[in-house]
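**Student:** have a look at this prediction, sequence included:
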Amino acid sequence: MPAEPPAPSDALTRILVIDDDRKLCGLIRDYLEPLGYTVAMEHRGPEGAERAMAEPWHAVILDLMLPGCDGFEVLRRVRVKSQVPILMLTARGDETDRIVGLETGADDYLPKTFSARELLARLRAVTRRATLNQAVKVPQEQLVSELVAGTVKLNLDVREASLNDRPLSLTPVEFDILAALMKSRGRIRSREELIESLRDRQYDVYDRSIDVHIAALRRKLGDDAHEPRFIRTVRSAGYVFVHPLAKTPS
């Protein structure tokens, strides 16, 4: 197998692995460090959450099953204070675990049967996107780009969302999907088009996790998939953002 190229932008890309499987942590460290990453490890949930919030990281690799508190609780604690990219590991690859993790704020997930190459690709995708998100932030007085549809507003410059003039907490992926739908309001966007709209995210074209993010968006918008006010599913085609003044076809 040919050698992987080093981390693309930062020779000291800092990764925190929170997993009680010490052997797996060691394997991840041994694989990533020669590629230009520095890897730290924690093996309990509470300590992992504290360290994730206390130090600057480019990404966190978080296991679901942990002593002290599980990965979902770690994720909740970290998201109160930090938007560090988080890649979750699930032992069973269970869909319910993936849905809960993504809705709680995980940026991506991998079943524990992952290959080293897939881990690296996913890791690079979430760290690149986080870097780009920071790069687009500008002083408040320069903000000019905003999407408005009824009671939903997106400020594209600072990547802030609101519903009924109240802040709406969205993950980076949810924000990108909602922005893509609002930009093409009234026009169907396929899953593949929505995948393409995500910032440097590497997806298999058949990946159905777009549906998981749509479900999370609906929940946060207070939307109903059967009687949508915002996002309507078009069978075998994709999704469409419903114009707030238009009637939804039956």
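**Tutor:** On my side now, so go ahead.
**Student:** only C-alpha atoms for contact and neighbour calcs from this point on.
**Tutor:** Will do.
**Student:** and the gap between the residue positioned nearest the centre of the chain and M88?
**Tutor:** Central residue of the chain (Cα atoms, centre = their mean): D107, 2.3 Å from the mean position. Distance, D107 to M88, using Cα to Cα, to the nearest Å: 8 Å.
**Student:** follow-up on the earlier one: without its sequence neighbours, what residue ends up closest to the residue nearest to the centre of the chain?
**Tutor:** The shortest distance from D107 to any non-neighbouring residue, by Cα to Cα, 6 or more residues apart in numbering, is to I86 (5.4 Å).
**Student:** does the one you found touch A106 like I think?
**Tutor:** Yes. Applying Cα atoms under 8 Å, one finds I86 in contact with A106, separated by 5.3 Å.
**Student:** comparison target, given below:
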Amino acid sequence: MKSTPHIAVLDDEVDITQLLANYLPAHGFRVSQTHDGDGLIRLMERDPADLVLLDLGLPGEDGLSVARRMRGQWQAGLIIVTGRGDAVDKIVGLEVGADDYVTKPFDLRELVARIKAVLRRMTTPAPSTPAPGNSRALCFAGWRLDIDARSLRDPQGLEVALTHGEFELLSSFARHPGRVLSRDFLLEHTRGREAAPFDRTIDVQVGRLRKKLQSPGGSTEIIKSVRGAGYILIPPVSHD
């Protein structure tokens, strides 16, 4: 990540984007403003942002659709900033890969803290587990998780795109195969205590991982839920 993190602000309210463009540089960020989904895509192609602040209530293409397009092409951090505060919108935001969710009206100092927390999680290496030969790849049921390259390949060798949160979650499972991991454990190891988690964060992310770990014709259950306890990675893990 660049020494001065680049933040893209997408909101149809010019007053909001201008407020953030004036406030965030004093806290060490470079800011770009845009007001619709196409504008964000053009910005990301021209000058990729490290993190996007995305409003849901956009005219035309809604914010969730924009988030899906963004997640399909870039691995930037994503914080949804919106006036929609109900639980359904928060869950859907997580499902499309948001790293955090801030409801308007927001406190500028809190927003800065959340931006820094997401950027810190993106740049902090996950704790490593000693392995034979100092291996940094974990293999299970034909899948290969490369810790250094932060990539996942399916049994056919094709790369599967993961968000930052999905990668950290799968890494936690792969480092503790055959062990039931509680939601609190997974929250701590993927988001940290510095970020206030919203309800069902882990459930939503596990659901996304399960879909991505379904290879064509595959029948092996990779991640199993344990009622009242958490989740467990079923296949044994080897070090490549």
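**Tutor:** Perfect, thanks for sending it. From a predicted model like this one, the values you see are computed outputs, not experimental measurements.
**Student:** one step back: what helix or strand is the aligned residue in the second structure for the residue nearest to D107 of the first structure located in?
**Tutor:** Aligning on TM-score structural alignment places I86 of the first structure opposite L78 in the second structure. Using DSSP states H and E, L78 of the second structure maps to strand 77-82.
**Student:** mean deviation of that strand from the first structure?
**Tutor:** Superposed on the first structure, strand 77-82 of the second structure shows a mean distance of 1.9 Å to its aligned residues (mean Cα distance after the TM-score superposition for the first structure).
**Student:** for that strand, which outside residues touch it?
**Tutor:** 50-57, 93, 97-104, 115, 118-119, 122, 164 (Cα atoms under 8 Å, 6 or more residues apart in numbering).
**Student:** ok, now stretch 91-111 of the first structure?
**Tutor:** In contact with stretch 91-111 of the first structure (Cα under 8 Å, 6+ apart) are residues 64-65, 72, 75-76, 79, 85-90, 112-113, 119, 122, 126, 170-173, 212-213, 216.
**Student:** ok so, going back, could you identify the buried members of the contacts of strand 77-82 of the second structure?
**Tutor:** Neighbour counting by 16 or more other Cα atoms under 10 Å classes 50-57, 93, 97-103, 115, 118-119, 122, 164 among these as buried.
**Student:** hang on, isn't D148 of the second structure packed against R136?
**Tutor:** Yes. Using Cα under 8 Å, D148 of the second structure makes contact with R136 at a distance of 6.4 Å.
**Student:** look at the two and report which has more neighbours.
**Tutor:** Neighbour count, other Cα atoms under 10 Å: between D148 of the second structure and R136, R136 has more, with 18 against 11.
**Student:** now do the same for that one: its match in the first structure.
**Tutor:** Under TM-score structural alignment, R136 of the second structure pairs with S145 in the first structure.
**Student:** so its match sits against L156, correct?
**Tutor:** Yes. With contact defined as Cα under 8 Å, S145 of the first structure reaches L156; the gap is 5.6 Å.
**Student:** pull out the buried positions in the helix ranked longest in the second structure.
**Tutor:** The longest helix of the second structure (DSSP state H) is helix 108-123. Buried residues in helix 108-123 of the second structure, defined by neighbour count with 16+ other Cα under 10 Å: L111, V112, R114, I115, K116, A117, V118, L119, R121, M122.
**Student:** stretch 155-166 of the first structure too?
**Tutor:** N155, L156, D157, V158, R159, A161, S162, L163.
**Student:** and the fourth one, what pairs with it in the second structure?
**Tutor:** This means V158 of the first structure. Using TM-score structural alignment to pair residues, one finds that V158 of the first structure aligns to A149 in the second structure.
**Student:** element containing its match, please.
**Tutor:** A149 of the second structure belongs to no helix or strand, assigned by DSSP H and E.
**Student:** against K2 of the second structure, how distant is it?
**Tutor:** 18 Å.
**Student:** which stretches in the first structure count as strands?
**Tutor:** 13-18, 37-42, 59-63, 86-90, 108-111, 146-149, 152-155, 160-163, 166-168, 231-234, 238-241 (DSSP state E).
**Student:** could the ones you listed go into a markdown table alongside distance to A135 of the first structure?
**Tutor:** Putting these into a markdown table (distance: least, Cα to Cα, whole Å) gives the following:
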| stretch | distance to A135 of the first structure |
| --- | --- |
| strand 13-18 | 17 |
| strand 37-42 | 21 |
| strand 59-63 | 17 |
| strand 86-90 | 19 |
| strand 108-111 | 21 |
| strand 146-149 | 18 |
| strand 152-155 | 15 |
| strand 160-163 | 15 |
| strand 166-168 | 21 |
| strand 231-234 | 29 |
| strand 238-241 | 28 |
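**Student:** how about the contacts made by Y31 of the first structure?
**Tutor:** Here Y31 of the first structure is in contact with A116 (Cα under 8 Å, 6+ apart).
**Student:** what do you get for the one 10 residues further on?
**Tutor:** When the contact criterion is Cα under 8 Å, 6+ apart, the partners of M41 of the first structure are L16, V17, I18, D19, C25.
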